[in-house]
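Curious how this folds, go ahead:
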Amino acid sequence: MTVNEAAHREATVLVVEDEESIADVLTIALRYHRFQVMTAGTVREALALAERTRPDVALLDVMLPDGDGRALGRELRARHPGSAVVFVTARDAPAEIVGALGFGDDYITKPFNIDEVVARVRAVLRRTFSRPDVLPQRPPLRYGDLELDETTYSVHRAGHTVELTPTEYALLRFLVRNGGRIVPKEQLLRHVWQYEHTPQESTVVETYISYLRRKLDPLGPPLITTRRGVGYGLA
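This next block holds a predicted model:
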């Protein structure tokens, strides 16, 4: 069994959904694929569960009876920085998607295909922080004054620690591994997000590039370059 397979079999998913029928479908499908699943119907229940058992991935509805799923996502990320956050909601306006991706790792709209949800959870786990006890020691990746530690999943630039979400880290790591080459947008979608380019996902890469620039550029010269109509690379 590979490291990825072992991580997926042991991963814990927190499903926060107030519609019982949807929660049941998600729970049954995820357990079938050997995930550990916790369910909650409210913000309060979700925070209590997350306090007792840190989830590897949280699947969050945006509209909950006692609060906003986006605020819950921020709180979960603050309490457990290594946890991934995926929103599952009927809201599909571009502004909603971009806003949620500011602190989440993926966004799935209702109605959804359950196989797609499972695939997205697996994809998030592949790019999220893995446990150090199942990873071999690996030398850091370096590019200029940037250093990525692939064992601890930490990032430093010019001696400063850079706090990244799992998806931001995965995107930056892929750019570093490609050196100064311009990486096409479609290739980034395949390798970082593990799905093909579609209209719904057309702004995901641009959104995360802007997040990386906001965090990296204050620490040195602009690092990420844009080749309009093609993709992105490192200066």
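
Could you use CA atoms for every contact and neighbour count after this?
Fine.

Now for the residue sitting nearest the centre point of the chain: which residues touch it?
Nearest residue to the geometric centre of the chain (Cα atoms, centre = their mean): Asp105, 2.8 Å. Taking Cα atoms under 8 Å, 6 or more residues apart in numbering as the criterion, Asp105 is in contact with 84-86, 124, 165-167.

Next, the structure of the following sequence, for comparison with the previous one:
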Amino acid sequence: MEPGKRRVLVVEDDVTIAASITARLSAEGFAVEVAHDGPAAVAADTEHEPDVVVLDVMLPGFDGLEVCRRIQSRRPVPVLMLTARADETDMLVGLGVGADDYLTKPFSMRVLTARVHALLRRVERSARAEDTEARIVLGDLEIDTDQRRVSRGGVAAQLTPIEFDLLVHFARRPKAVQPRERLLSEVWGWEAHASGTRTVDSHIKALRRKLGADLIRTVHGVGYALEVGA
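The predicted model follows:
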């Protein structure tokens, strides 16, 4: 990959789709590497250490979920998953292995590039953030922002990078209602007018599954609020 450019790894077995994504991202100024199967994707991630991975779920060798597991076990990296199915179970599985976002085929290249830019903005914002609170304690919920560790009732929970960022966002505003649009803007870095309520809802379900169903309250028609004691 070219030095000085943000690096994207595109993992897609359909050569035509891969070429289209590569052309669009290259035009946006990214250095792009392509892999067409699971083993090649893991090898390319190790060799090039991309800033973002655009990852198809259905791949030869082993699927995109396994690719995501393997690359996230080595180092945290933003992953945008591509799928031909809009099934929520597939979304939850993908998010559970470390994907940050999902796009269902067919998708527009404009939306894909916007999501890639948003993932990079989120990472850069996290890197710039000066955490005045290294440790947040709310009732039985404990968050160590330096080590990115979370526990509730003394039991540790394994969160993906985006789940952790979402939880910290809530924890710094306990009991305050957070509209979905604000979460998309402030946690994901999406444009204010973007629509992605399923993405938010799926991550909330993952947090409830890992930390307790009573953790986050649904405010119907508005958004969510963290309910653990302040």
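
Which residue ranges of the second structure form helices?
15-27, 38-48, 64-74, 88-96, 109-128, 161-171, 180-183, 197-211 (DSSP state H).

Nearest approach to Glu142 of the second structure belongs to which of the ones you listed?
helix 161-171 (9.6 Å; Cα to Cα).

Could you give the residue range in the first structure aligned to the closest one?
On the first structure, the counterpart of helix 161-171 of the second structure by TM-score structural alignment is residues 166-176.

List the buried residues in that stretch.
By neighbour count with 16 or more other Cα atoms under 10 Å, stretch 166-176 of the first structure contains the buried residues 166-173, 175-176.

mean deviation of it from the second structure?
Superposing on the second structure and averaging over aligned pairs (mean Cα distance after the TM-score superposition for the first structure), stretch 166-176 of the first structure comes out at 1.8 Å.

Quick one: map Ile209 of the first structure onto the second structure.
By TM-score structural alignment, Ile209 of the first structure lines up with Ile204.

OK, contacts around its match?
Contacts of Ile204 of the second structure by Cα under 8 Å, 6+ apart are Ile216.

how about a cut-off of 10 Å?
If you count contacts by Cα atoms under 10 Å, 6 or more residues apart in numbering, Ile204 of the second structure has them with 163, 166-167, 198, 210, 213, 215-218, 224.

Tell me the residue in the second structure aligned with the residue nearest to the centre of the first structure.
So Asp105 of the first structure corresponds to Asp100, using TM-score structural alignment.

now do Glu186 of the first structure
Using TM-score structural alignment, Glu186 of the first structure sits opposite Glu181 in the second structure.

Tell me which of the helices of the second structure lies nearest to Glu191 of the second structure.
Between the helices of the second structure, helix 109-128 lies closest to Glu191 of the second structure; by Cα to Cα that is 7.9 Å.

Can you point out the buried residues in the closest one?
Quick answer for helix 109-128 of the second structure (16+ other Cα under 10 Å): 112, 115-116, 118-123.

Mind giving me the packing neighbours of it?
Applying 3 or more Cα pairs under 10 Å, 6 or more residues apart in numbering; DSSP states H and E, we find helix 109-128 of the second structure packed against helix 15-27, strand 52-56, strand 79-83, strand 101-104, helix 161-171.

Highest mean neighbour count across those, which stretch is it?
strand 52-56 (a mean of 26; mean count of other Cα atoms under 10 Å).

isn't Arg152 of the second structure right up against Ile143?
Yes - the criterion here is Cα atoms under 10 Å, and Arg152 of the second structure meets it with Ile143 at 8.8 Å.

So between those two, which is more surrounded?
Neighbour count, other Cα atoms under 10 Å: between Arg152 of the second structure and Ile143, Ile143 has more, with 22 against 18.

And that one, how close does it get to Arg74 of the second structure?
22 Å (Cα to Cα, to the nearest Å).

how about a markdown table for the helices and strands packed on helix 109-128 of the second structure, with distance to Val8 of the second structure added?
Listed next are these as a markdown table, based on distance: least, Cα to Cα, whole Å:
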| stretch | distance to Val8 of the second structure |
| --- | --- |
| helix 15-27 | 8 |
| strand 52-56 | 5 |
| strand 79-83 | 10 |
| strand 101-104 | 15 |
| helix 161-171 | 18 |
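
sorry, back to before: show me the contacts for the match of Glu186 of the first structure.
Taking Cα under 10 Å, 6+ apart as the test, what Glu181 of the second structure contacts is 187, 190-197, 200, 222-223.

which one among these gets closest to Leu92 of the second structure?
Val200 (11.1 Å).

Not counting sequence-adjacent ones, nearest residue to that closest one?
With Cα to Cα, 6 or more residues apart in numbering as the criterion, Val200 of the second structure has its nearest non-adjacent residue at 6.6 Å, and that residue is Arg180.

That neighbour and Gly221 of the second structure, how far apart?
For Arg180 of the second structure, the distance to Gly221 of the second structure - Cα to Cα - is 10 Å.

the more surrounded of these two?
Each of Arg180 of the second structure and Gly221 has its neighbours counted (other Cα under 10 Å); Arg180 has more, 20 against 8.

That one contacts His193, correct?
No - Arg180 of the second structure is beyond contact range of His193, at 11.2 Å (criterion: Cα under 10 Å).

List the contacts of the equivalent of Ala84 of the first structure over in the second structure.
Counting by TM-score structural alignment, Ala84 of the first structure lines up with Pro78 in the second structure. For Pro78 of the second structure, the contact set (Cα under 10 Å, 6+ apart) comprises 50-54, 68, 72, 98-101, 116, 119-120, 122-123, 161-162.
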